[in-house]
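curious how this folds, go ahead:
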Amino acid sequence: MDKNEILFRCITFVLNAFIIRTVGQDVLGIMNVRLLLLESTILFLSKEPLLKACLTNAKSHNWAQIIIETIYIVCRTVTFVYLVVNHPNEAINAFSIAQIVSAVLLCALYYGFFTWYIPRLIKHREQEDKDENEKMVPLFSDMSDFPFRSVLNFFPGFMFNEDEKIDSNLLVLTISFLKQSVIKQVLTEGERYVMTISPVLTFSQQSIYDIVNNLGSLAARFIFRPIEESAYFYFTQMIHRDQPLKKQNEKNVAEAAKVLGQLCKVVTSIGLIGVVFGQSYSYSLLYFYGGKKLVSTALPTTLLQFHCFAIVLLAINGVTEAYVFATMNNNQLDKYNYLMVIFSICFLLISYVLTNVFGPVGFILANCSNMGARIIHSLHFIHTKYLDTVYRPLDGLIPTWKFLSVLVFSGICTKYSELYFLPHSMLLHIGFGAFFFLLTMITWMLENRSLLELGYANYKRRVSLKTD
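As a prediction, the model looks like this:
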């Protein structure tokens, strides 16, 4: 996740809390589910496959792009907040106006940048042709295939095309990326599509689910995703895709198995802690986030409590899939892509059915089913891969009885606190939970001293390398 996306997520998170307290849940449901889904779908269809096909690194950003998109986000937020504060009954119109104003500003900034940039790029190229020792400016690097000579070339009919109207190679690549992007879009926004189609959920229920989903996803975005990305990179360096483990470097195989087992242990422990304490502190978290208006019914608390179970599955799935993607050969990856299509279709169907039966909780149950199916596939792949070896990295998914005992004891005590302390003093309830959280963490650390020592040694090594 890049810095711009983190900024956007943080602003959206704070903005949602403001909307709940100022406007209400129905309005938030219309904006965050219906209108943002429309925006997401249009942007996905218009740019996602083309961006991936035309760029070698779709995640790369230069300083100009970061600045422009930051200005865009700030403009949209400030405009919306200003209009809502002054006209609280016109929140939908305020949202629409903020989107239009910020979109116009975004276009103006990009066109302004390229009006400034293109003449300087042309001048830099001319100086490079005259002097081969001309110092390369980072802003102008890797721009040899940039064909535009004027900002007018961006508009249809202003640029003479000597080649074919459509590049057949790029067309095939774009269609390929479109297929992948459709799967990604369904998995990312599938719940919102089902909400839009299903007549069961009210706008208020849709907004509550969206709020809870965003809160529950914080752990995935800021804790589990960095672990997944680092794990994927590590396993690609240690394990060869096209060779059985017996034919690979034994030291690398042993180290990779040990790391996989430790990662499984860490994410499972984090997930279980979230489940146990989430059952007793969901109400408190939602109260601090959205105020009394958000927790006026039992639905938000129930949704967050169920979402805690989904977080455990999300954590396990992230690490196991990171290993699977890093070690699968091309044929296995192709088969898995087809399997993902089946998972996506099943997820949408199950979401629709369970939502009609259980309401918003059905979405979380559908997510759990989807994650469970993917985990089973990953576990089967890993188990088969290590079947002929002495290594059993999946044992890391099984917590120790001491840790489980402390978790169960903490869960019972914090639930008692919620029933008897929370109605009188939320501060006392939080203090009670902090004590048992500390007890749980101490138990886990005592049982995993070697893992902590290894982590601390790696941290010291990184610090010393940076210092040198």
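
hey, let's count contacts and neighbours off CA atoms from now on
Will do.

helix/strand/coil for Asp388?
With DSSP: H, G, I helix; E, B strand; the rest coil as the basis, Asp388 sits in coil.

run a quick neighbour tally on it.
11 (other CA atoms under 10 Å).

same question for Phe146.
9.

how near is it to Phe154?
Separation of Phe146 from Phe154 (CA to CA, to the nearest Å): 12 Å.

repeat that for Ser282.
For Ser282, the distance to Phe154 equals 51 Å [CA to CA].

identify the residue nearest Phe363 in space, chain neighbours excluded?
Distances taken as CA to CA, 6 or more residues apart in numbering place Ser351 nearest to Phe363, at 5.4 Å, with adjacent residues excluded.

wait, Phe80 touches Phe95, no?
Yes - in terms of CA atoms under 8 Å, Phe80 counts as a neighbour of Phe95; the distance is 5.7 Å.

neighbour count: the two, which is higher?
A count of neighbours by other CA under 10 Å puts Phe80 above the other of Phe80 and Phe95, at 23 against 20.

tell me the contacts of that one?
When contacts are counted by CA atoms under 8 Å, 6 or more residues apart in numbering, Phe80 is found next to 94-95, 97-98.

one more sequence to fold, the one below, so I can look at both together:
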Amino acid sequence: MVCVAHIDAEAIPTYLSNVFQITYRVFTFITNAVILRYITSDVLGIINVRLALLYSTDTFVSVEAFRRAALGVTESSTWRQAINLVWLSVPVSAAVSAALAGLWLHALSQPAPEVTSEYRLGVWVTAAMVVLETAAQPLVILAQAMLFVKLKVVADMVTLCSRVALKAWLIALYPSHAIWAYCVGHAVSSALLVVIYYGTLLWHVRSPDNCLPVKSASELGPRLVPGQPVSAAGGRVLHDLLRAMSLLCLVAVTFGWSYSHLLLRLYGGALLTAGPAVSLLRAQCAYVLLLAVNGVLECYTFAVMRQEQINGYNRKMVLLSVIFVISTGIFTRLFGGVGLILANCVNMLTRIYVCYRFVAGLPLEPAVSVPPLLGLRPPPAVAAALELQDIQKSGIRSFRDIHVDESNILIWQGLIVPESPPYNKGAFRIEINFPAEYPFKPPKVVFKTKIYHPNIDERGQVCLPIISAENWKPATKTDQVIQALVALVNDPEPEHALRADLAEEYSKDKKKFMKSAEDFTKKNSEKRPAD
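As a prediction, the model looks like this:
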């Protein structure tokens, strides 16, 4: 059940959510840089790694399964069961929080003695705040399902910004009690979250234009009742999202790996670059790529799964959790802090594999001409640009003077410079056209310069086995194609001839062929580039 008038009113500020997310991350980035001037990197690591990891793990384990199940409800008649289900997350959260807090305090290595007492406080406060926020989850999920976009944006903005700002302010005042400052900021923001959602939805239920699937405030709580739908998503949307996320994250990986040291130097000075922070940031860049791909794939997977498929997926998640725990133990022993990120990468890879197998088995939608999972591969223009860079760096002497069409990077021109007679008297311009399906379809090579060759016809078409439809492999690189082409020019293959007369001449009277080819080359070829 969704109120159309409400959607029209709330859908307008959807873009504000994206603006806020970016602004919040910039704000957090700046405040962390300020905080680093007041506390050590060890204390900041406890706050931003240990306690933040406890919070995210606790929230995920306690709430995520209930949230996914409740958001699958599309009929107002089943909202009572959904609300009851989400309320079960509160006792589950209390049990999980207590267990994880004990794990953080007794199983993991403890911090330095000077911060141990505050660290214990931080662990228990974080666990308690997860339970408090879980108590608001029935209303959070209801608001999300009813498209209360403006409420979500405001609630996130107020709670997250207040948490960061209050933490930074208190740390600046009391730098020796940084974890205590974190606890205060977290407690205030969690309380604000509960107040905002309860206050707003209780007011909305009592208003005349209420369009929620509940008619009184009492129906927001769990109640006894006597007694599943799946939505579809467009394959084209999945393809485009995978393509966009892959490209954005590949940019982050490329520059993040190369400039991690410089970024950390500018951000926190020698304090950060002296330790393992550079390696951690580089590993995190790779993890972000996997995290983004997994997020898109899992959203699509849960949108199209039937109930029995979701149950099967949940059973697989138990196995994946075991793999994650084992990999965490192994990698942290081998690589320390970087090992924790590597274990998360393994976790993301296994989840991506499960979702990939499921999506690959779905029938292709009639309106979609390209399989959605192809969005994971770089588009032809990106692949061509990367290969062009590799060729230019390698400095292939037999392929020179490369020009690329400014309006279309999928069209290249360059000079083939043979080394063997009779073609070593000149150079030959070729054009390489990459199809839209590249690398799944081979590029097309055409000679723009006339050449006296049995494997190249008068129109410049080439009989090159490596780019034939039956021999082409997506893993084949353009430099391999060029090397095969140069080898063909230097050593003709009459058995694959396009010009039967020249093939016969080459086979029966090679001396005559060589003389004719040399004369033709001197007359029609381009000037060889200077070495």
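
hang on, the earlier thing: hmm, the residue nearest to Phe363 of the first structure is touching Ala366, no?
Yes - the criterion here is CA under 8 Å, and Ser351 of the first structure meets it with Ala366 at 5.1 Å.

between those two, which is the more surrounded one?
Neighbour count, other CA under 10 Å: between Ser351 of the first structure and Ala366, Ser351 has more, with 28 against 23.

Val259 of the first structure versus that one, what's the distance?
From Ser351 of the first structure across to Val259 of the first structure, the span is 35 Å (CA to CA).

now do Met238 of the first structure
For Met238 of the first structure, the distance to Val259 of the first structure - CA to CA - is 11 Å.

what segments of the stretch 51-200 of the second structure are helices?
52-71, 79-87, 89-102, 113-134, 137-145, 149-173, 178-206 (DSSP state H, counting those that start in this stretch).

can you put those in JSON lines and add distance to Glu504 of the second structure?
Output for these, formatted as JSON lines (distance: least, CA to CA, whole Å):
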{"stretch": "helix 52-71", "distance to Glu504 of the second structure": "71"}
{"stretch": "helix 79-87", "distance to Glu504 of the second structure": "80"}
{"stretch": "helix 89-102", "distance to Glu504 of the second structure": "80"}
{"stretch": "helix 113-134", "distance to Glu504 of the second structure": "82"}
{"stretch": "helix 137-145", "distance to Glu504 of the second structure": "75"}
{"stretch": "helix 149-173", "distance to Glu504 of the second structure": "75"}
{"stretch": "helix 178-206", "distance to Glu504 of the second structure": "84"}
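
between these, which gets nearest to Val288 of the second structure?
helix 52-71 (15.4 Å; CA to CA).

on that earlier part again, and the aligned residue in the second structure for the residue nearest to Phe363 of the first structure, helix, strand or coil?
Counting by TM-score structural alignment, Ser351 of the first structure corresponds to Thr328 in the second structure. Counting by three-state DSSP, the backbone at Thr328 of the second structure sits in helix.

if I pick Thr328 of the second structure, what's in contact with it?
Counting by CA under 8 Å, 6+ apart, Thr328 of the second structure makes contact with 339-340, 342-344.

circling back: quick check: neighbours shared by Met238 and Val259 of the first structure?
With CA under 8 Å, 6+ apart as the test, Met238 of the first structure and Val259 reach no residue in common.

and the strands in the second structure?
399-405, 408-416, 428-433, 444-447 (DSSP state E).

and those strands: which comes nearest Leu373 of the second structure?
Proximity to Leu373 of the second structure (CA to CA) singles out strand 408-416 among those, at 22.0 Å.

flag every buried residue along that closest one.
Across strand 408-416 of the second structure, burial judged by 16 or more other CA atoms under 10 Å covers 409-416.

you'd agree Arg80 of the second structure is up against Pro226?
No - the criterion here is CA under 8 Å, and Arg80 of the second structure misses it with Pro226 at 10.1 Å.

higher neighbour count, these two?
When Arg80 of the second structure and Pro226 are compared for neighbours, Arg80 comes out ahead with 18 against 4, by other CA under 10 Å.

give the full set of residues in contact with Glu250 of the first structure.
Contacts for Glu250 of the first structure (CA under 8 Å, 6+ apart) come out as none.

aligned partner of it in the second structure?
Glu250 of the first structure maps onto no position in the second structure when the alignment is built from TM-score structural alignment.

one more: Pro300 of the first structure?
Match for Pro300 of the first structure (TM-score structural alignment): Ala277.

again with Tyr283 of the first structure
Under the alignment (TM-score structural alignment), Tyr283 of the first structure pairs with His261 of the second structure.

for that match, give its distance to Ile39 of the second structure.
For His261 of the second structure relative to Ile39 of the second structure (CA to CA), the value is 21 Å.

again, but for Ser93 of the second structure
32 Å.

ok, Leu139 of the second structure next?
For Leu139 of the second structure, the distance to Ile39 of the second structure - CA to CA - is 38 Å.

do the same with Val96 of the second structure
Applying CA to CA, the value for Val96 of the second structure to Ile39 of the second structure is 31 Å.

ok, those two, which is more surrounded?
When Val96 of the second structure and Ile39 are compared for neighbours, Val96 comes out ahead with 21 against 17, by other CA under 10 Å.

all good on my end, thank you.
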